[in-house]
Each structure stands twice: as C-alpha cells, then as structure tokens.
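> Below are the sequence and a predicted model; questions follow.
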Amino acid sequence: MSMYFEEITQDTLYIALEIINSNPEYNQLENGNVTRTIDDMEKEFLNSQSTSVFIKLDDTYIGIIDYLLENPKDQTPWLGLLIIHRDYQGYGFGVQAYEIYENEMLDRGLKCIRIGVIKDNHKAHSFWESLGFKYFKKALWKKEIEISCYEKQLEQN
C-alpha cells in the first residue's frame, strides 16, 4: 500500500467534510460544534495562506494535512492540522503521514516545524510528543482557545 498527498479542491471538499465530521470530539474542542459545514471546509482548506492536502492510501482518502510553509507571525513552518478519518485511526497512518510530511519539509531545506495543540486534546499531546515535538509556550488561538505550542528541530539524514 502506498501513501501520498493530493490537493483538496472545490470538487473534493465534500470528502474533507466527511473526514472532519468523523471526528466529533475534535470538532467540539476546536469550534464548539460536533459537526462542521461545507462552508467551514471552504474557508479552512481553500484559502491562499495554507496548503491543504488529503492523505491517501492507494485510492482511499483517509485523512487531511493542512500547513503553512511560513507563518507570517514568526516566519516558521506550522503544521495546522493532521487528522485521520475515525475508521482509519489506530493503524499508524498518522505517524506514516507525518513522516512523509516531515521528509517533504526536509527536502525544502526547512530546519524546524511548529504545531499548536488544543489544551484539552490529550491524545494529540501524547501523539506529537512521541514524534519528538517539544513544548515551548502557551498561546491563544482564535482569541479564546488555549493551545500548547510545540516545535521539532529537523535533522538531515
């Protein structure tokens, strides 16, 4: 089985919605609702700031990665979202997708990646720490959601 990324487009937004809505706990933490709308998907994944791609396993859409190559606030790459469809969680696909992403960032010559994890998303804190991310500060996201900021220094092999 091969894993790769495919750009999210207007025509595939409905698939993004299905993946996001398969994770109601995350939606509740992220915006206070267990489901999102197609309009939410358009704002989040079809904007000029971030790169939004599906994680595909052969022909199956199993997740989404959304990232900024350079956050205007700190001139650093930020991984905004890595989410796996509920049906495909627990098989190591998140780790595999992250490794592909990290290798792409290394190929671009980037030295570090930052992420923000919602304070109460305990599974995510453990996941990112297991991948070598180190906590560096607290911040507010969308003016009211407390997040923990992590970063990982990338090493060329």
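Nice, I can see it.

> from here on, contacts and neighbour counts on C-alpha atoms
Will do.

> which strands and helices sit next to the longest helix along the chain?
Secondary structure of the chain per DSSP state H: the longest helix is helix 93-107. Under the contact definition 3 or more C-alpha pairs under 8 Å, 6 or more residues apart in numbering; DSSP states H and E, helix 93-107 sits against strand 3-7, strand 76-84.

> check contacts around the most centrally placed residue in the chain.
Relative to the mean C-alpha position of the chain, the nearest C-alpha, by C-alpha atoms, centre = their mean, is the one of residue 81, at 1.7 Å. By C-alpha atoms under 8 Å, 6 or more residues apart in numbering, the residues touching residue 81 are 64-67.

> do the same with residue 52
Neighbours of residue 52 in contact, by C-alpha under 8 Å, 6+ apart: 7-8, 45-46, 64-67.

> second one coming, line it up with the first:
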Amino acid sequence: MPTLTPFPASSERLLYTPVTQENFAELLTVYNSNPDYMEYAYGQRAVTIKEVEADHEENLGYADSFSYCLREASEGLIVGIAQFILCNPRDGHPWLGLIMLHSEHQKKGYAKEFLDQLIHWYRENGYSSLHLGVLEKNAGVVPFYEKYGFQVYEERVTEKLGRVICLSYALTQVYDDIAHKKTGQPAPSRSLSYSSTISTTIFSATPIGGKLRVSLGP
C-alpha cells in the first residue's frame, strides 16, 4: 500500500472510526433498517451478525481497502458504514464499495458529507478518479451520484447480480470548477445519461470481492 495521509477522523457532523468486531451488533441495526437493500444484496430482507462479519472480512481481504463507521458527532451513535478501496485488482481503479445509512438517518445530507471527505482524501493522495457500481434494482440512487458529479460510463450484466450501472468521478474536476468561477465562465456540462447498450459479458471489475456492494441512502 502506498504511503497515505490519514483518512479524516471527522467532518462537520460526523466522526469516522475504523470498523471493529465490537461494532458488528450496532452495524446490524444499520443493515436491517434497509430491508429492500438487504434483499437486493443478500436475497433476504434481514441478515444476521454473521453476514455483517463476513461482509467486513471480505472487504478487508484486500490490503488496500477500508471500512469505516459513520457516527453522529453529537452523541457518537453509529448511523452508517462506508467501504472503499484504493486499487481494484480487476481494473486498477479506486472504488467506493458502499455507503449505507440507517433508514432513520437518511435524507440528512450525511452521504454527501462523507463523499466530500472521501473525494478530498483520494485527491490529496494523488488519485485521479473514483468509481462505484449500482445494481439496477437500486438505480434510484443514481441521480444522487450524478448530481454530485459522477458520470455513468458503462452498464454491464453479471451472472449473479444482473445489470450493474458503473459510474466514475473525475477527481480533478473541482479545480476546473474553481477556475471557471474565477473567470466568470460557466463550467462545461458533465451531465451524461447512461447508455441503453448493455454488455453481455460477465462483470469483470466488481469493486470489492465477488459481491457488488451498492451505495445507498443519501
């Protein structure tokens, strides 16, 4: 793993702490507060602590992967989990594997607040893009990522997961925005509708492990 600056410990309203075994019971409530996503990802509307543990171990099976609890700064309560990786061994790109928030803490802007920190961290460590994948069944989150600045660049079909929507974010684009603001000229449009052309090959660049973890809960 390359030498990195430490991931931020906090932002305006959130604390970020590495996931440990002691967190599994609390994280289980986060997982099971999202029954639709559990069904998409696990084929059942509720999971056990064994699935939480297995998910964590699979994610950390890579030397360059991270798993963080998202906590409310005011009380330290775990309200979500995030998983990300520096280099997907299947395509060489950094991937965001998961943002999942407890259903009671969605629509508060926590996902954007975390993304702001993650994007800044990747950028300051010299990365040029960030990728993520969304299952077709969870495609309702795609507009959130597009509004943030991600672009859909491909759809793929997998044997296990079905259709997957792949998005990427150019980590240099913030500087383009600043330059255009200084000159008074509008920044070039980055809106991009995803193609209806679907690859029939097996998904060969899953972000983390053999199971795609879809981002959820802005």
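Done, it's in. Being a predicted model, the structure only gives us computed values, none of them experimental.

> according to the alignment, the very next helix or strand once past the longest helix of the first structure goes to what range in the second structure?
Downstream of helix 93-107 of the first structure, the first helix or strand assigned by DSSP states H and E is strand 112-118. Aligned by TM-score structural alignment, strand 112-118 of the first structure corresponds to residues 129-135 of the second structure.

> Superposed on the first structure, what's the mean shift for that stretch?
In the superposition with the first structure, the average deviation recorded for stretch 129-135 of the second structure is 0.4 Å (mean C-alpha distance after the TM-score superposition for the first structure).

> Find the residue closest to residue 86 of the second structure in space, skipping its chain neighbours.
Using C-alpha to C-alpha, 6 or more residues apart in numbering and skipping the chain neighbours, the partner closest in space to residue 86 of the second structure is residue 94 (4.4 Å).

> tally of neighbours for the equivalent of that neighbour over in the first structure?
By TM-score structural alignment, residue 94 of the second structure lines up with residue 77 in the first structure. Residues lying near residue 77 of the first structure (other C-alpha atoms under 10 Å) number 20.

> Residue 113 is in contact with residue 77 of the first structure, correct?
Yes. The pair residue 77 of the first structure / residue 113 is scored as a contact, 5.3 Å apart, by C-alpha atoms under 8 Å.

> was I right about residue 119 of the first structure contacting residue 146?
Yes. Judged on C-alpha under 8 Å, residue 119 of the first structure makes contact with residue 146 at a distance of 5.7 Å.

> Can you classify residue 35 of the first structure as helix, strand or coil?
Three-state assignment for residue 35 of the first structure (DSSP: H, G, I helix; E, B strand; the rest coil): coil.
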